[in-house]
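# I would like to see how this sequence folds:
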Amino acid sequence: MQAMVYEGPYRVKVGTKPDPIIEHPNDAIVRVTRSAICGSDLHLLHGLVTDTRVGCTFGHEFVGVVEEVGSSVRTLKPGDRVAVPFNISCGSCFYCKRGLFANCESTNPNSDLASGVYGYSHTTGGYEGGQAQYVRVPFADVGPMKIPDDMEDEEVLFLTDILPTGYQGAEMGNIQPGDTVVVFGCGPVGLFAMKSAWLLGAGRVIAVDHLDYRLAFARKYARVETLNFKDVDIIPTLKELTEGRGPDVCIDAVGMEAEGSKLHSVLGVKLKMEAGSPTALNWCIQAARKGGTISIIGVYGPPWNLVPIGTAMNKGLTFRMNQCNVKRYMPHLLEHIRAGRIDAKGIITHRFPLAELPRAYELFEKKLDGCIKCVLLPHGHA
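Here you go, the predicted model:
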């Protein structure tokens, strides 16, 4: 099959790899019809996530058609269309029983970390990803959701990661009716966090970024107020907009490659002395009102970052964070899509056949041509 191949920091190509095979009775083989490039893939591309191995295939957002199932699979059959959560979860361990599918202890040898994840570093199990024509799906009776016959692949593609992630980010904010919510980052996850904040009762939603085209997209797509941190002093401005107190909820939808701080950029991104640049997280802590809530859905790598935890303690802030428990949210968010409350495919700005993957990565990484979200067509056609 044709698949994305990681060649080292900043280098990807499309190459030929062996077709995946059934390795366990509860596996399925899925022919990928749509895949996407995620901001988390850029962390891998830039060499910021440990144990990202040369030769691996990225991609944890994909939908497709079941080609083959193992002997113990009961819920799927060849021909079924499925959306596959990025978490690989067993469905029966201590965490899965509690709906914490992102913390499954059966699918990742590094059991103190997250669950297994498709197309990520070997710190999450080393599973091959979906930026390929075919992918092996373990625990096929647990994760995949059948796509309703009357829905298109692209309508549900983002149920595999970024829509549930944005929604969980808003949910973890414990938004109360009328709250002011600030979302740092106008990328795809941030956009869905904004939409979700409205659904959960926010009275005001403010988006922060530094790229004018992304801020314009957020205003149009999510109907939010926007601030460009290159144009204003962001913390005093947020205080001024909120009667001097600060927002009730701050959502970090950026993570380890945040801009805005030369110190953290040098320490974290260039020298690798921090697990990325925690600028957005620092701003959340500084901006939030006393007694407010910080929700972290931006990805940070271990082991540590420089953050003002003393300030957070003295302000009485509540922190909520996790990788997204995707399976838990899929049915609920599917109904929001059906009802027209969320136009999930409305964030897609570019589509590429798999053969043009390096160009897609370049556009997404460098934020060229108004790129918000790239979708890949592994078999070269709609």
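# make it CA atoms for all contacts and neighbour counts henceforth
OK.
# How much space separates A83 from E362?
26 Å (CA to CA, to the nearest Å).
# Equivalent analysis for P278, please.
Taking CA to CA, one finds P278 at 24 Å from E362.
# neighbour count winner among these two?
Neighbours were tallied for P278 and for E362 using other CA atoms under 10 Å; the higher tally belongs to P278 (29 against 12).
# so who does that one touch?
Taking CA atoms under 8 Å, 6 or more residues apart in numbering as the contact definition, P278 lies against 255-258, 264, 305-307.
# Contacts only, for H60.
Contacts of H60 (CA under 8 Å, 6+ apart): 35-36, 38, 85-86, 117-120, 129-131, 160-161.
# how about a cut-off of 10 Å?
By CA atoms under 10 Å, 6 or more residues apart in numbering, the residues touching H60 are 35-38, 40-41, 84-87, 117-120, 127-131, 160-161.
# A helix includes it, no?
No: if the criterion is DSSP: H, G, I helix; E, B strand; the rest coil, then H60 is coil and not within a helix.
# What's the separation between it and D149?
Taking CA to CA, one finds H60 at 23 Å from D149.
# Kindly report the same for V5.
Shown here: V5 relative to D149, a distance of 33 Å by CA to CA.
# To compare with the earlier structure, here is another sequence to fold:
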Amino acid sequence: MRAMVYRGPYKVRVEEKDVPRIEHPNDAIVRVTTAAICGSDLHLYHGLMPDTRVGSTFGHEFVGVVHEVGPSVRNLAVGDRVMVPFNIYCGTCFFCARGLYSNCHNVNPNATAVGGIYGYSHTTGGYDGAQAEYVRVPFADVGPTIVPDWMDEEDAVLCTDALATGYFGAQLADITESDVVVVFGAGPVGLFAARSAWLMGAGRVIVVDHLDDRLEMARTFAYAETVNFTRHKDIVVELKRVTGWLGADRVIDAVGAEADGNLLQHVTGAKLKLQGGSPIALNWAIDSVRKGGTVSVMGAYGPIFSAVKFGDALNKGLTLRMNQAPVKRQWPRLFEHMRSGYLKPNDIVTHRIPLEHIAEGYHMFSAKLDGCIKPLVVPGAD
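Next comes the predicted model:
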């Protein structure tokens, strides 16, 4: 099969790889029909995530058709069109039984925190991802769901991570009626978090970024006020000013470890494998929320030794909530919103890239060229 292959920081290409095989009776092999490049993939692309190994295939957002099933699979059949959460989880361990699918205890021997994730380095289990023609799906009776007949394929692929993660970020923020909500980051997750904040009763939503095309999307898709942080000497002071000098009630960090990174981060992350980026956005969130407020962290972080303002969070009496989204737990409510017409996820899709051109796609997305906000990947496209 043809698959995206990582060859080192900023180096990806399409190569021939073996079609994955059934390794466990409850595996399925899925032929990928639509995948995506996620903003968190850029942390891998830039070499900022530890243990990202040469030869790996990225991609954790995908929809496809079941190509083969193991002998124990009961819920899927060859030919089913399925959407697959980015979480790989067993469904039966202590954490899965409590709905903490992203913290599954049985799918990742390399970490004590996060469970398994498709195509996201060996720190999340070393599973190959779906920026390829085929992908192996473990625990096929647990994660994948048959795509509803009424759901568009592009909407389905966004449900497998970006939409569910943004919705979960708003959920973790404990938004109550009339709250002022600030979202750092106008990438796909930030846009979905901002849009979801309205569904949870927010009275005001403000999105912070530095890219004008993303801020325009925040205004038109998420109906949010916007602030370009490059146009203010101190973004925290500006946010305090526009919130009556109290700060926002809830702040959502949808930036994470700053996918661009700076020189120190590249040396410590890519070379010494010590960290994945910096906590600037997280510290902004801590500083700009009001006393007694809530900070929800959705951005992807690796191990960070840089100083997080934990003392400030303590003294302000903040509630900090965070996790990788347990995707499938969000789907029933999200599906209701979609069927009711409150959400059309693929409104944020800006590019559809053939798998063969994925190196150019990564460069475009990384460098924020051509107004690229959410690129999809289409295996087999011309």
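# burial of K262 of the first structure, as a residue count?
Neighbourhood size, K262 of the first structure [other CA under 10 Å]: 12.
# shouldn't it be in contact with S277?
Yes: with contact defined as CA atoms under 10 Å, K262 of the first structure reaches S277; the gap is 9.2 Å.
# who touches both of those two?
268-269.
# before we move on, the earlier item: more neighbours: which of V5 and D149 of the first structure?
V5 (21 against 9).
# any idea what the more buried one is structurally, helix, strand or coil?
strand.
# Next, the contact list for it, please.
11-17, 54-58, 131-132, 357.
# repeat for A36 of the second structure
Counting by CA under 10 Å, 6+ apart, the residues that A36 of the second structure touches are 58-63, 130-131, 154, 157-158, 160-162, 349, 351-353, 374-378.
# Show the contacting residues for F335 of the second structure.
With CA under 10 Å, 6+ apart, F335 of the second structure has these contacts: 148, 151, 156, 159, 341-343.
# quick one: which of those has the most company?
Most neighbours among those, by other CA under 10 Å: C159, with 29 neighbours.
# Pretty sure it sits against R333.
No: between C159 of the second structure and R333 there is no contact under CA under 10 Å: 11.5 Å.
# List the residues that are in contact with both of those two.
Y167.
# Just the buried residues of stretch 301-312 of the second structure, please?
Going by neighbour count (16 or more other CA atoms under 10 Å), the buried part of stretch 301-312 of the second structure is 301-302, 304, 309.
# May I see these arranged in a markdown table, with distance to V189 of the second structure as well?
Shown next, in a markdown table, are those (distance: CA to CA, whole Å):
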| residue | distance to V189 of the second structure |
| --- | --- |
| Y301 | 14 |
| G302 | 18 |
| I304 | 21 |
| K309 | 24 |
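# Let's see which of these end up in helices.
Among these, no member falls in helices (criterion: DSSP state H).
# Just flag the most distant two among the residues you listed.
Using CA to CA, these reach their maximum pairwise distance at G302 and K309, which is 17.0 Å.
# Distance-wise, check the residue lying closest to H336 of the first structure once chain neighbours are set aside relative to V183 of the first structure.
The shortest distance from H336 of the first structure to any non-neighbouring residue, by CA to CA, 6 or more residues apart in numbering, is to I342 (5.8 Å). Separation of I342 of the first structure from V183 of the first structure (CA to CA) stands at 17 Å.
# Quick one: residues contacting the closest residue to M322 of the second structure other than its chain neighbours.
Closest residue to M322 of the second structure in three dimensions, ignoring its sequence neighbours and counting by CA to CA, 6+ apart: V297, at 4.8 Å. The contact partners of V297 of the second structure, by CA under 10 Å, 6+ apart, come to 168-170, 172-173, 184, 251-256, 281-282, 285, 320-324.
# how close does V297 of the second structure sit to G125 of the second structure?
Applying CA to CA to V297 of the second structure and G125 of the second structure gives a distance of 22 Å.
# and what of A173 of the second structure?
A173 of the second structure is 29 Å from G125 of the second structure, by CA to CA.
# Run through the residues that contact the closest residue to A114 of the first structure other than its chain neighbours.
Spatial nearest neighbour of A114 of the first structure, chain neighbours left out: N103 (4.9 Å); criterion: CA to CA, 6+ apart. When contacts are counted by CA under 10 Å, 6+ apart, N103 of the first structure is found next to 87-89, 93-96, 111-116, 322-325.
# now the end-to-end length of stretch 65-77 of the second structure.
By CA to CA, the extent of stretch 65-77 of the second structure from end to end equals 10 Å.
# what's the answer for stretch 75-90 of the first structure, then?
14 Å.
# What range does that stretch cover in the second structure?
On the basis of TM-score structural alignment, stretch 75-90 of the first structure is assigned to residues 75-90 in the second structure.
# Against G143 of the second structure, how distant is V73 of the second structure?
As for V73 of the second structure, its distance to G143 of the second structure is 12 Å (criterion: CA to CA).
# Same check on G261 of the second structure?
G261 of the second structure is 33 Å from G143 of the second structure, by CA to CA.
# Check V114 of the second structure too.
16 Å.
# One more: V84 of the second structure?
6 Å.
# buried ones in the match of stretch 75-90 of the first structure?
Neighbour-count burial for stretch 75-90 of the second structure [16+ other CA under 10 Å]: 76, 80-90.
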